[in-house]
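Q: sequence and predicted model, in that order:
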Amino acid sequence: MRTALVIGTGLIGTSAALALASRGITVHLADHDPAQARTAAALGAGTDEAPGGRVDLAVVAVPPAHVAATLAGAIRGDVARAYIDVASVKGGPRRELLSLGCDLGSYIGTHPMAGKERSGPLAATADLFEGRPWVLTPTRDTDTEVLNLALELVALCRAVPVVMDADAHDRAVALVSHTPQLVSSMVAARLEAADETAVRLCGQGIRDVTRIAASDPRMWVEILSANPGPVADVLSGIAADLDETVRALRSLESADEDKRAGGAAGIEDVLRRGNAGRVRVPGKHGAAPATYEIVAVLISDEPGGLARLFADAGRAGVNIEDVRIEHATGRQAGLVQLMVEPAAAPGLSAALRERGWSLRQ
């Protein structure tokens, strides 16, 4: 690949363009809003000038509802040797292209599993896809050259290629991406009219659950409109669990001992099934989830504090596997939870205490 055309300069399109441009690819940028393409060009993602001829790869990075029409226009204009899209749904756009009479030999649907709560070119980074899965959905009609160019794009963005059937992909993202967005938003919506004293009690748990509720509603309406059936199927299962859980909680209010026992068993069942599902979420580098020991350190909110803590952990010869920060309400301090291998925890705790850090259970 030497040249590329990125159509749509939002977060994903601009991030892909930045990655390609940083590796020597000549990238042309196009957007229905010329100002957005100029912004992406100013960030170093390429040029907003039209290509002088046919490019090697066209990357369509527009909202799902506009993917098929944009791809059809590009294919009919013969702007590239190969065409991909990066929409978060795959079955619908492919069927729309077929209905429009497009030859699908030069096209492959893809979906990089990466993103942010923020959108637009100013949120883009060249390393957005690094180490992240990038789904490819080739069919029997896909030309080998097209697949190879798509794989080259994934490699240049330092992502990890995953080959899937388009409809299987849509069912998968309904479960692991689209439904969590809705559930997060539903939980966060309970806070809108909550009493201020209740909101002030928010801790790390509610922050974890509601983090993605900050996402752009307009973007998510477009995504969910393109994949409504699979998302509704997952939500139906959750709704059944919710009904059972509500009944179990009501039973716990009963004066009848047998009902209370049944209610407790129902709550324990959903919690244990949650444990079993959580264990299946891939851990570090995509490996099986590991069980880490937590070393909790009280840290003041001041410049250089985290850097000093990480440096002291490094001097102790301990690799930090993961980290979380829980901020203290009303105090200029927080609790940093360092996740480390269980065997390393005692040594790290001792080393940090020697260096003056205050540890918590």
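A: In hand now; what should we look at?
Q: C-alpha only now, for contacts and for neighbours.
A: Noted.
Q: make sure residue 323 is indeed in a strand.
A: Yes. Assessed with DSSP: H, G, I helix; E, B strand; the rest coil, residue 323 lies in a strand.
Q: please determine how far the closest residue to it other than its chain neighbours is located from residue 131.
A: Distance criterion CA to CA, 6 or more residues apart in numbering; nearest residue to residue 323, sequence neighbours excluded, is residue 338 at 4.9 Å. Distance of residue 338 to residue 131, given as CA to CA, to the nearest Å: 22 Å.
Q: for residue 250, same thing?
A: If you go by CA to CA, the gap between residue 250 and residue 131 works out to 45 Å.
Q: between these two, which one's more packed in?
A: Set side by side, residue 250 and residue 131 show more neighbours around residue 131, with 16 against 13, by other CA atoms under 10 Å.
Q: what ranges do the strands span in the stretch 1-150 of the chain?
A: Along the stretch 1-150 of the chain, counting by DSSP state E, counting those that start in this stretch, strands occupy 3-7, 26-30, 55-60, 80-85, 107-112, 133-137.
Q: so what does the fourth one touch, helix or strand wise?
A: Using 3 or more CA pairs under 8 Å, 6 or more residues apart in numbering; DSSP states H and E as the contact test, the elements touching strand 80-85 are strand 55-60, helix 64-76, strand 107-112, helix 144-156.
Q: including mean neighbour count and distance to residue 82, could the ones you listed go into CSV?
A: Conversion of the helices and strands packed on strand 80-85 to CSV gives the following (neighbours: other CA atoms under 10 Å; distance: least, CA to CA, whole Å):
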stretch, mean neighbour count, distance to residue 82
strand 55-60, 23, 5
helix 64-76, 18, 9
strand 107-112, 26, 6
helix 144-156, 18, 5
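Q: got another one to weigh against that:
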Amino acid sequence: MTVDPQAGRVPEERSGGGVSRPSAITVRIVGTGLIGASIGLALSRRGFRVLLSDPSPTARALTADLGGGVVDDDTPCDVVFVAAPPDVAAAVVAEQLKRWPSAVVADVASVKQRIVDEVAASVDADHLRRYVGTHPMAGRERSGAVAARADLFEGRTWVVCPQDGTDPDSVALVQDLAHATGAAVVTMPADEHDAAVAVVSHLPQLAASAVASQLRELPDEAIVLSGGGIRDVTRIAESDPMLWTQILAGNASSVAPVLQRVVAQLNSVARSLQQLATDESAAPGSRGEVARLISDGQVGHARIPGKHGAAPATYATVIVPIPDEPGAFARLFNDVGDAGINLEDLRMEHGVGAPVGLVELSVLPAVVDRLRDVLEDKGWNVHA
């Protein structure tokens, strides 16, 4: 049985050991914060019937007003997505498994193994077969239903973590619904998921917060020097402290050793820099220690997948000063379009007190000369 992502329909029934399904899927969202409300918006837009439950009447009413479903605590459903905080997700999953004995129940918390273990300790084997742990790797710095978006999962990875005893039909149904939101579905065991996100998600949050915390006591005249580097590193430092405390505590066994490795690297570099600051002649190998960390970082960065999960690609960068005025971006993008060139990435940096910004356009190296020629012909100053 597969879900038609356009119509919210199931073309045919599956028989056998799986969970029986009607021809139309009803999805319940329990927890209408950013992720839950966004799931509701995405599935409602694709024609699924979505029911909304949340302890907060305001949150569920707001999600309904935004078009994410209808408020309903009593109607039976086929699939339940539990979008509760990580520290209570397992209890809510167990409650929903018992309340809806024919429904598939999936959670969307960003830690998995701990929740799997707690659910397994709370329900019997028959209930457990209908539980599917998942993690949509999407989010925003803002939280709550007011920040929800129907396209939040478009092109984002949605990890599904079935256990050995999970019903295959239940897994397939959850995967189909994740696909229906526009996500790219990846399947892996819960423990492997937790080890992976410790490095690619949880460590970056800690690093961003640690760096941003150094800005608290910096004099104003130093803060105004902030440029693209500090903005890039600290972008996610605005995240919700309560939520991230729950996430990190839930994945502590995976995060702690990663953080210890990073601390060891930084301590080694700190010792080398202190030696250089004290007496350069008495610090053999110190520069090599610093260079090694930067070099290892280059190697690691090169492994990050490129667009759409493809192999990493090397882009050329064209820098264009752009006036800080209405319509300037539109003119620049139109001129790039006139060149028939696809932008691979872009970023913008404002200079302190300057009436212009610097737009960095990343393109394939083969087209950089053509892009520069076209933009210069259109009157732009271009640096490649």
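A: Structure's in. What do you need? All values reported here derive from a predicted model rather than from experimental measurement.
Q: coming back round to it: so can I have CSV of the helices and strands packed on strand 80-85 of the first structure showing distance to residue 124 of the first structure?
A: Formatted as CSV, these follow (distance: least, CA to CA, whole Å):
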stretch, distance to residue 124 of the first structure
strand 55-60, 16
helix 64-76, 19
strand 107-112, 14
helix 144-156, 16
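Q: quick revisit: sec struct for the residue nearest to residue 323 of the first structure, please.
A: Relying on three-state DSSP, one would call residue 338 of the first structure strand.
Q: show me what it lines up with in the second structure.
A: Residue 338 of the first structure maps onto residue 361 of the second structure when the alignment is built from TM-score structural alignment.
Q: how about the contacts made by that match?
A: Applying CA atoms under 8 Å, 6 or more residues apart in numbering to residue 361 of the second structure gives the contacts 317-320, 343-347.
Q: most neighbours among those residues, please name it.
A: That'd be residue 320 among these, by other CA under 10 Å, with 22 neighbours.
Q: need the counterpart of that residue in the first structure.
A: So, by TM-score structural alignment, residue 320 of the second structure is matched to residue 297.
Q: its match: which element?
A: Assigned by DSSP states H and E, residue 297 of the first structure belongs to strand 293-300.
Q: which other helices and strands contact that strand?
A: strand 333-340, helix 345-354, strand 358-360.
Q: so which residues of the stretch 151-300 of the second structure form strands?
A: According to DSSP E, counting those that start in this stretch, the strands that the stretch 151-300 of the second structure contains are 157-161, 184-187.
Q: residue 31 of the second structure is nearest to which of those strands?
A: strand 157-161 (18.1 Å; CA to CA).
Q: in the superposed pair, what's the mean gap between the longest helix seen in the first structure and the second structure?
A: Counting by DSSP state H, the longest helix found in the first structure is helix 228-252. Taken over the aligned residues, the distance from helix 228-252 of the first structure to the second structure averages 0.9 Å (mean CA distance after the TM-score superposition for the first structure).
Q: okay, and that helix goes to which residues in the second structure?
A: By TM-score structural alignment, helix 228-252 of the first structure lines up with residues 252-276 in the second structure.
Q: just how off-centre is that stretch within its chain?
A: 26 Å (CA atoms, centre = their mean, to the nearest Å).
Q: if you count neighbours, what's buried in that stretch?
A: 252, 254-255, 258-259, 268-269, 272-273, 275-276 (16 or more other CA atoms under 10 Å).
Q: of those residues, which is the nearest to residue 31 of the second structure?
A: residue 252 (24.0 Å).
Q: before we move on, the earlier item: okay, the match of residue 338 of the first structure and residue 190 of the second structure: tell me how far apart.
A: Taken as CA to CA, the span from residue 361 of the second structure to residue 190 of the second structure is 38 Å.
Q: so of the helices and strands packed on strand 293-300 of the first structure, which one's packed in deepest?
A: strand 333-340 (a mean of 19; mean count of other CA atoms under 10 Å).
Q: residue 367 of the second structure and residue 331 of the second structure: what is the separation?
A: Distance from residue 367 of the second structure to residue 331 of the second structure, by CA to CA: 20 Å.
Q: quick one on the thing from earlier: which of the helices and strands packed on strand 293-300 of the first structure sits closest to residue 3 of the first structure?
A: strand 333-340 (43.3 Å).
Q: mean shift between that closest one and the second structure?
A: Relative to the second structure, strand 333-340 of the first structure is 0.5 Å off (mean CA distance after the TM-score superposition for the first structure).
Q: how big is the angle separating that strand from strand 293-300?
A: Angle, strand 333-340 of the first structure to strand 293-300, by axes from the mean of the first three to the mean of the last three CA atoms, to 10 degrees: 150 degrees.
Q: and the residue mapped onto residue 346 of the second structure from the first structure, how far is that from residue 40 of the first structure?
A: Superposed on the first structure with TM-score structural alignment, residue 346 of the second structure falls opposite residue 323. Residue 323 of the first structure is 32 Å from residue 40 of the first structure, where distance means CA to CA.
Q: what's residue 48 of the second structure aligned with over in the first structure?
A: Checking TM-score structural alignment: residue 48 of the second structure goes with residue 25.
Q: distance from the strand holding residue 297 of the first structure to the middle of the chain?
A: The answer for strand 293-300 of the first structure is 27 Å, by CA atoms, centre = their mean.
Q: after it, which helix or strand is next? Please name it.
A: helix 305-315.
Q: tell me the residue in the first structure aligned with residue 287 of the second structure.
A: Checking TM-score structural alignment: residue 287 of the second structure goes with residue 264.
Q: could you tell me how many residues sit around the equivalent of residue 216 of the first structure over in the second structure?
A: Counting by TM-score structural alignment, residue 216 of the first structure lines up with residue 240 in the second structure. For residue 240 of the second structure, the neighbour count with other CA under 10 Å is 12.
Q: same check on residue 213 of the second structure?
A: With other CA under 10 Å as criterion, residue 213 of the second structure counts 13.
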